[in-house]
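Colleague: Sequence and predicted structure below; questions after.
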Amino acid sequence: MAEAAVRPATLHDAPEIARIQVDTWRTAYNELLPEAVLAGLDVDGVAGSWRQAVEEDGVTLLVATEGSWVVGFCAAGPAPRDEVAAADGGLPADAETTVLVGTLLVEPRWGRRGHGGRLLATAAHALHKRGATRGIAWVPEADAASLAFYLSVGWTADGTVRTLDADGRPLREIRLTGGLALPFRD
């Protein structure tokens, strides 16, 4: 295997992050999201959002590389109150130190090489150094691969679910939570 690494994203990475997101969604979520949603994804528009994320304070945006290729990315930061709240709206005692892993994607052709684990562990380490104590992530209930990944690093479903409207189709997501002391594993 070529040399694998994780590094902070730069503005130069935004187009490749967008391409990975669009290609991965179209591949991995083609049965979860309506065709119109996937067809409407615009790489240039998505890249603009990632350029903003690179420059935004509080956002940890990392890319995974293998050799000279960018193969995945992770975006995480402080969890908004409504993302960490219980179903009844109550906030846990650690709400202020909980972070949200908003996106963690590895392009399918680069999967099963440890990139996701390196991305999550690197993000968790950086966020823990800034005072974070726990992470959360929302994963589509039907996304068996992502659920298995988070469970493999010791995160668990906390019993909270939400249903999003994906262009008229319900998309049920499960909230996973876990500690930030994650080992680096290949």
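Modeller: Yep, that arrived.
Colleague: From here on, just use CA atoms for contacts and neighbour counts.
Modeller: Fine.
Colleague: Tell me if I'm right that residue 105 and residue 19 touch.
Modeller: No - applying C-alpha atoms under 8 Å as the test, residue 105 and residue 19 come out as separate, 11.2 Å apart.
Colleague: Have a look at these two and say which one is more surrounded.
Modeller: Using other C-alpha atoms under 10 Å as the criterion, residue 105 and residue 19 rank with residue 105 on top: 22 against 18.
Colleague: Included below, for side-by-side comparison, is a second structure:
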Amino acid sequence: MSSEFGVPEPESLAAMHGDSPIAETSVRLALPAEANAIGEVQVAAWRRAYDGLLPADVLLDLNPAQFAAQWRAALLSPGEARNRVMVALDGRDLVGFAAITPSDDPDGDPRHDALIAELAVNPDATRAGHGSRLLNAVVDTARADGFTRVTVWINSTDDVLRAFYTDSGWAPDGAHRELDLYGDASVRIKQVRLHAAPGSDD
């Protein structure tokens, strides 16, 4: 997870809990106060995504509070203006999030290439359109920020996630990598990179 993502000045939390009508589903920029919920979603999503790839005890030991602390720090001190964190809401419940940042890939151009550092939906809230709404918001935000390409790394064996992106118009760009999670070659995860152009009809 990148440690720097941009958000606007914190909005009044009263707007989140007042008596005004709440949209059934929506996507907007994240607030620092939502870091705990983001951490919970990330851990739940990672436990499903890495089931069978990482040891069960490692997945069980994932700590939402540790993830939340990193997200809170990133949201309070976003750094680069084009770092963004967006959240998907079902009513008032945070059910997913996406983080986008200028690409730090060796062959990327951070002036023009954006990278989806995370896009996750709570497993209990999948198949309700939240992932698609987040992805559309990512593309729209990248376009508004002047990026001409958006990329994402996915596990090579995750056919469901690959279909999610390709059905939305994304395609492999030929790049691949292998993560050595412990630095001792005991757990390796192969990943492929997909890309899309924000200016097209994604």
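Modeller: Cool, got the structure. These numbers come from a predicted model, not from an experiment.
Colleague: what's the first-to-last distance across stretch 163-181 of structure 1?
Modeller: 30 Å (C-alpha to C-alpha, to the nearest Å).
Colleague: now stretch 41-57 of structure 2
Modeller: Taking C-alpha to C-alpha, stretch 41-57 of structure 2 runs 19 Å from one end to the other.
Colleague: so where does the alignment partner in structure 1 of residue 138 of structure 2 fall, helix or strand?
Modeller: Under the alignment (TM-score structural alignment), residue 138 of structure 2 pairs with residue 123 of structure 1. Following DSSP states H and E, one finds residue 123 of structure 1 within helix 115-129.
Colleague: Likewise for residue 184 of structure 1?
Modeller: Per DSSP H and E, residue 184 of structure 1 falls between elements, in no helix or strand.
Colleague: quick revisit: residues near the match of residue 138 of structure 2, how many?
Modeller: Residue 123 of structure 1: 25 neighbours (other C-alpha under 10 Å).
Colleague: same question, residue 158 of structure 2
Modeller: Counted with other C-alpha under 10 Å, residue 158 of structure 2 comes out at 12.
Colleague: same thing with residue 128 of structure 2?
Modeller: Other residues near residue 128 of structure 2 number 12, with proximity taken as other C-alpha under 10 Å.
Colleague: Next: residue 128 of structure 1.
Modeller: 19.
Colleague: ok, for the residue mapped onto residue 87 of structure 2 from structure 1, nearest residue in space, not its chain neighbours?
Modeller: Aligned counterpart of residue 87 of structure 2 in structure 1: residue 63 (TM-score structural alignment). Nearest non-adjacent residue to residue 63 of structure 1, counting by C-alpha to C-alpha, 6 or more residues apart in numbering: residue 73, 4.2 Å away.
Colleague: And that neighbour, which helix or strand is it part of?
Modeller: strand 69-78.
Colleague: Contacts for that strand, please.
Modeller: By C-alpha atoms under 8 Å, 6 or more residues apart in numbering, the residues outside strand 69-78 of structure 1 that reach it are 16-17, 20, 58-65, 96-107, 110, 115-116, 119-120, 123, 127.
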